[in-house]
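K.L.:
all I have is the shape, not the residue letters:
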């Protein structure tokens, strides 16, 4: 081998070594929901444009994701470079200086295009600390064919009385068709997201203005009693183990007459590739109790944030900007159709005629998001913010503890009264210990 050739090969090897030394690996922690799975499958365009960045994925079930990322960021462990978190965590973690500010995203990112309610929920003092991958409120999804066959009508703005009537009429347990599917899996972001919204729609609240728990109120008793009645009589077996993904599967298989849950599910239940009932789905607002002017709309955004413990914040900013950009939306639309793009984040999406035509749920989704008031989620006075959660650090613990009791009631292990009494006692004790109750 000639000296010149050896020199050339040596230079090439050094270049390769130098490139490898410069390459950064981003560890991305995300939830195993459908839109995030699509995101992982679409990253080729990002890695092609950024060959010096490698992506490592950690996809987890919702409750496990929350537990792991909360532990990591609270200890500044630095295990993850990009976190998938929600509207609950952002203001709390930003106040602790745990999140990198995102005020310097590229000009073409167009932060002004983000829906105002969503952008506000992810900002502290007008500084953005997370960018929304998709956002949601909640609504009713129902089988139009079953409703028609049962002779019931579900109005665009139903009451819980309308829902019970329809659930009873559509239930056919011999055919394994259940009138209604609702979350029963315990967790502050699982069954308690739904039940907090349901309580709001009954006029309930978690706390009075002195932070005293309100589970001994008539509103909470009525909400939980009606929930258990619906699920016991018209819900699927094993409902106390069902969360978002389990109910999604049941609905797609044609086993649910109605499902009341996150608006983001609309694209999944109307996708003929995955849903056996795709051509027979209607939509309505989250119900309210007769006489209560509150539909209990929640507001949630699964968002991408960068922990201050990351050793690759600049590379992480490139990734979160790409994954939540208008360009990414267009890539998904081209690959999978407009119905499949992540919803609820940008004004331009809801002004897009192609999306409006492809997504029959678009208008109801926007109505639900616009109707959410996280500053005052109850018709009664409250000392907290948050729609389907209470925006205090202690809520993860107390919300999950209450969720476990309510899930036990759904499983038949205790009565509604006992579950409510246990919730009242436990939350009072924790709020006193934390200094809220003097």
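P.N.:
Yes, it's here. Quick caveat: nothing in here was measured; it's all calculated off a predicted structure.

K.L.:
for the rest of this, base every contact and every neighbour count on C-alpha atoms.
P.N.:
OK.

K.L.:
not counting sequence-adjacent ones, nearest residue to residue 78?
P.N.:
Spatial nearest neighbour of residue 78, chain neighbours left out: residue 309 (4.7 Å); criterion: Cα to Cα, 6 or more residues apart in numbering.

K.L.:
please, which helix or strand holds that neighbour?
P.N.:
Following DSSP states H and E, there is no helix or strand that holds residue 309.

K.L.:
measure residue 251 to residue 75 for me?
P.N.:
Separation of residue 251 from residue 75 (Cα to Cα, to the nearest Å): 40 Å.

K.L.:
quick one, which of these two is more surrounded?
P.N.:
Relative neighbour count places residue 251 above the other of residue 251 and residue 75, with 28 against 11, counting by other Cα atoms under 10 Å.

K.L.:
so which helix or strand takes in that one?
P.N.:
Short version, using DSSP H and E: residue 251 is in helix 244-252.

K.L.:
next secondary structure after that helix?
P.N.:
Defined by DSSP H and E, the subsequent element after helix 244-252 is strand 258-262.

K.L.:
just the angle between that next one and helix 244-252, please?
P.N.:
Angle, strand 258-262 to helix 244-252, by axes from the mean of the first three to the mean of the last three Cα atoms, to 10 degrees: 150 degrees.

K.L.:
how about residues contacting strand 258-262?
P.N.:
When contacts are defined by Cα atoms under 8 Å, 6 or more residues apart in numbering, strand 258-262 is touched by residues 136-143, 167, 179-183, 194, 244, 247, 251, 286.

K.L.:
change it to 7 Å
P.N.:
The contact list for strand 258-262 (Cα atoms under 7 Å, 6 or more residues apart in numbering) reads 136-143, 179-182.

K.L.:
may I ask which two of those are separated the most?
P.N.:
136 and 179 (23.7 Å; Cα to Cα).

K.L.:
more neighbours: which of these two?
P.N.:
residue 179 (31 against 26).

K.L.:
that one is in contact with residue 234, isn't it?
P.N.:
Yes: using Cα atoms under 7 Å, residue 179 is in contact with residue 234, at 5.1 Å.

K.L.:
list the contacts of the strand or helix carrying residue 68.
P.N.:
In the assignment (DSSP H and E), residue 68 maps to helix 62-74. Here helix 62-74 makes contact (Cα under 7 Å, 6+ apart) with 31, 78-79, 98, 187, 307.

K.L.:
one more to weigh against that first structure:
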């Protein structure tokens, strides 16, 4: 148990900080639709992000979950930046307007710490059909609180890996190692650069945002031996390892990366890879489904390799959209029935039957990767995805002890603001507007302000 520092913020202050700093946007989007009536009786309110798999869930709920249970589900569906804003306001105030919300493994431990979430252990122990042990270990770990209890159930999960054009590599006489290092990737990027007219060697995110450029870059920092904060909360963005990793990343994307890298995020790199503008791409495992879609120009042409490493055995990140039940929910029992249905094996089978196994919200259950139908449809990437998720180490992603969980983020409320500001400095270095040294000097000063609040805790 950590001792309290004189500079440590009181619990109420931390709760307000979480309510405020968790509002920072990741992506922009458009309004999709909202639910209506309040919860109570045989109805619950669910607030969720507007990604395609959630929209599919909304379509299937009435005809299946409501028909089977009699529980009506009122959905409010919003773009990611808006949904985070609304969730943090409702849960921080414990207003109880929404019984269930989509939260990531970044928010859930923080929300649990502040008492905003209903624990789920009491439900999973009474619901053997849900089969909690089938949920992949890193997912369970990342959705647990400081007390070891579960506070979320994953809807789908992802890690990160390296994607590359097998046909281009063959034509150039290049071989992707079974477990590539970052130096090997840099060498391959140089050789693949220009393999086809207008093709660059690799795509790496450069777009500002704690969930954009900082996600892949932080995994590089981890495996190069760096960390945002050491175990005593001392900011380490000016350490040799952090500097080496950042210079490597910036130099690689500037020399052999996509054009307009400073404005390229996940969506732009996906487009570049799909259109044959890059030979490699390091990013989320969830991208593989799009690359292997029936209408993809590169379907069957892409190979997959583990996230590149330097000093660590693995370096893939861990992310999940998960369900959290608000502590102030008027209907926690019915809320659990919805959560267990939406994250259960039966729902995956339903989606596989209705929409095809490539559309199943995977990345969370071991049984998915044993399913013959799923393995056949996702043969190109399913095993590599499972290995990446199972190899993720959210509590120990680098070479030194960490003061907070997280691989591609630091699991504290202040990281949304800190990560976003640091990302702007890194993106400016990628754009050539400043040096990496200058970017990290400014970033270290920002991180030291967080250190002052946390040191000695």
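P.N.:
Sure, I can see it. Just so it is clear, the model here is predicted, and its values are computed rather than measured.

K.L.:
shared neighbours of residue 179 and residue 234 of the first structure, anything?
P.N.:
Counting by Cα under 7 Å, 6+ apart, the residues touching both residue 179 of the first structure and residue 234 are 167-168, 171.

K.L.:
stretch 433-448 of the second structure aligns to what range in the first structure?
P.N.:
Counting by TM-score structural alignment, stretch 433-448 of the second structure pairs with residues 413-428 of the first structure.

K.L.:
now the strands for the second structure?
P.N.:
43-49, 72-78, 100-104, 153-158, 160-165, 280-284, 302-306, 319-325 (DSSP state E).

K.L.:
compare the ones you listed and give me the one nearest residue 416 of the second structure.
P.N.:
Of all those, strand 100-104 comes closest under Cα to Cα, at 13.0 Å.

K.L.:
output the residue interval of the first structure matched by the closest one.
P.N.:
Under TM-score structural alignment, the match for strand 100-104 of the second structure is residues 82-86.

K.L.:
hmm, who's touching stretch 189-199 of the second structure?
P.N.:
168, 200-202, 256, 276-279.

K.L.:
export these as JSON lines, with columns for distance to residue 236 of the second structure.
P.N.:
What follows is the contacts of stretch 189-199 of the second structure, written out as JSON lines (distance: Cα to Cα, whole Å):
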{"residue": "168", "distance to residue 236 of the second structure": "39"}
{"residue": "200", "distance to residue 236 of the second structure": "33"}
{"residue": "201", "distance to residue 236 of the second structure": "31"}
{"residue": "202", "distance to residue 236 of the second structure": "28"}
{"residue": "256", "distance to residue 236 of the second structure": "28"}
{"residue": "276", "distance to residue 236 of the second structure": "38"}
{"residue": "277", "distance to residue 236 of the second structure": "36"}
{"residue": "278", "distance to residue 236 of the second structure": "33"}
{"residue": "279", "distance to residue 236 of the second structure": "33"}
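
K.L.:
list just the nearest of those to residue 416 of the second structure.
P.N.:
Nearest member of these to residue 416 of the second structure, counting by Cα to Cα, is residue 202, at 27.2 Å.

K.L.:
what does that closest one correspond to in the first structure?
P.N.:
Per TM-score structural alignment, residue 202 of the second structure is aligned with residue 180.

K.L.:
now for its match: which residues touch it?
P.N.:
Counted by Cα under 7 Å, 6+ apart, residue 180 of the first structure has contacts 167, 234-235, 256-259.

K.L.:
which of these sits closest to residue 326 of the first structure?
P.N.:
So of these, ranked by how close each gets to residue 326 of the first structure (Cα to Cα), first place is residue 259, at 30.0 Å.

K.L.:
now which residue in the second structure aligns to the closest one?
P.N.:
The equivalent of residue 259 of the first structure in the second structure is residue 281 (alignment by TM-score structural alignment).

K.L.:
any idea how far that match is from residue 299 of the second structure?
P.N.:
According to Cα to Cα, residue 281 of the second structure and residue 299 of the second structure sit 15 Å apart.

K.L.:
between the two, which has more neighbouring residues?
P.N.:
residue 281 (26 against 16).

K.L.:
for residue 290 of the second structure, see how far away the more buried one is.
P.N.:
On the measure of Cα to Cα, residue 281 of the second structure and residue 290 of the second structure end up 13 Å apart.

K.L.:
same deal with residue 261 of the second structure?
P.N.:
21 Å.

K.L.:
same deal with residue 376 of the second structure?
P.N.:
For residue 376 of the second structure, the distance to residue 290 of the second structure - Cα to Cα - is 16 Å.

K.L.:
over to residue 408 of the second structure?
P.N.:
In terms of Cα to Cα, residue 408 of the second structure sits 22 Å off from residue 290 of the second structure.

K.L.:
now do the helices in the stretch 101-250 of the second structure.
P.N.:
107-113, 121-124, 137-142, 166-172, 182-192, 214-223, 240-256 (DSSP state H, counting those that start in this stretch).

K.L.:
most tightly packed of those helices?
P.N.:
helix 214-223 (a mean of 26; mean count of other Cα atoms under 10 Å).

K.L.:
which stretch of the first structure lines up against that one?
P.N.:
With TM-score structural alignment as the criterion, helix 214-223 of the second structure aligns to 192-201.

K.L.:
what sits against residue 150 of the second structure?
P.N.:
119-121, 143-144.
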